[in-house]
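[1] Structure here, sequence nowhere to be found:
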């Protein structure tokens, strides 16, 4: 049985959208305010995280973002992402061209649940906020790894959408990354739901 681990860069007010300032929501790349040592520590942390994954699960927009950049890149992170099996949730993408990519057809919840039964080890969800809303709502996320950037966005899509039920998480690790970032790890507590009101 596989597990789904979501790894997200997040602002203090919960925004995950546009950390690279390419969508026009952010004025600056979130890393612009970090010193060189912080950026290096952040990159190492992300690379180490990818090295621990056995597959990647992405929404279509995030898939297209990564697929437009990583096939031409080199280095440990690019090599790992390029070699991993990648599963993309999309009704619009028919023929993915990034190496080892598969489109999950049909119902998202059923497809991802089946994937968890067939892919051993950890599947990473990167930068896929809309997909995360669905996965959290249907209790398909086993662990959250959040890198908190020291900024308040005020606008943009947030990691958590409205849920029909209380979702209990347990904090299992906190660490500082460089001098400015905080890495939080939460695991899902099963069987702790409260009835919807």
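    Arrived safely, thanks for sending. Fair warning: this is a prediction, and the values are worked out from it, not measured in the lab.
[2] CA only for contacts and neighbour counts going forward, please
    Noted.
[3] Closest to the centroid, which residue in the chain?
    Computing the C-alpha centroid of the chain and ranking residues by CA atoms, centre = their mean puts residue 126 first, at 2.6 Å.
[4] let's bring in a second one:
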């Protein structure tokens, strides 16, 4: 069975909203978008490229899918991560989308947890979730995430959508690796604890 891995950028206070640009996600009046860019160094770039190119499939929420579908099909195909993203299967969780324009994209139905379970069971490859804050809540609620690879950026934003939102049930995670980058980003990998 394949595993489901979350690969995401978070601030020290757990914010994951509007990481790359000011207009990415202004919901809730969030006006601090683009906060990741000053910290992206060669280690962050290499890690993200390897995490993406090494995936067997992507699982995305609607907003993240729309952002990616507007960009990646037109990006430079000589980049291995871009080529991999365009070629691999993409599963999209959305209640509103009906037409998926990005090649190899499949819309998931209303029984999301069951469908994600089937995707994991049918594949030996890893399925990666990028961004997709709303979707992550559902995945965590149904205990479908096997590994979290979190790039923790050295700043406090003070507001915004958080990866681990209030009201979620407790989770025990085990830190399996950590490293720092020249710009001060910590790349931490956590596995889901299966006991206690």
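    Good, I have the coordinates. Being a predicted model, the structure only gives us computed values, none of them experimental.
[5] re the thing from before, which of the helices or strands spans the closest residue to the residue nearest to the centre of structure 1 other than its chain neighbours?
    Spatial nearest neighbour of residue 126 of structure 1, chain neighbours left out: residue 7 (5.5 Å); criterion: CA to CA, 6 or more residues apart in numbering. Here residue 7 of structure 1, judged by DSSP states H and E, is contained in strand 3-11.
[6] The longest helix along structure 1 versus strand 3-11: what angle between them?
    Longest helix in structure 1, counting residues (DSSP state H): helix 36-51. If you take axes from the mean of the first three to the mean of the last three CA atoms, to 10 degrees, helix 36-51 of structure 1 sits at 160 degrees to strand 3-11.
[7] Which residues does helix 36-51 of structure 1 contact?
    The contact list for helix 36-51 of structure 1, computed with CA atoms under 8 Å, 6 or more residues apart in numbering, reads 31, 76-77, 80-81, 124, 177-181.
[8] so of those, which ones are in strands?
    Counting by DSSP state E, those place 124, 177, 181 in strands.
[9] Just put those in a markdown table and tack on distance to residue 187 of structure 1 and neighbour count.
    Formatted as a markdown table, these follow (distance: CA to CA, whole Å; neighbours: other CA atoms under 10 Å):
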| residue | distance to residue 187 of structure 1 | neighbour count |
| --- | --- | --- |
| 124 | 14 | 26 |
| 177 | 20 | 20 |
| 181 | 20 | 20 |
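[10] From those residues, pick the one nearest residue 52 of structure 1.
    residue 124 (9.1 Å; CA to CA).
[11] what lines up against that closest one once you look at structure 2?
    Alignment note (TM-score structural alignment): residue 124 of structure 1 maps to residue 128 of structure 2.
[12] can you give me the helices for structure 1?
    Counting by DSSP H, the helices of structure 1 are 36-51, 60-67, 76-83, 108-118, 129-137.
[13] For residue 150 of structure 1, find the nearest of these.
    Nearest to residue 150 of structure 1, of all these, is helix 36-51, at 11.8 Å by CA to CA.
[14] For residue 162 of structure 2, list the residues it contacts.
    For residue 162 of structure 2, the contacting residues are 10, 13-17, 133, by CA under 8 Å, 6+ apart.
[15] hang on, the earlier thing: now the longest helix of structure 1 against helix 76-83, angle please.
    Angle, helix 36-51 of structure 1 to helix 76-83, by the same axes, to 10 degrees: 30 degrees.
[16] Give the buried residues for stretch 80-89 of structure 1.
    Applying a neighbour-count criterion of 16 or more other CA atoms under 10 Å, one finds 80-82, 84-89 buried in stretch 80-89 of structure 1.
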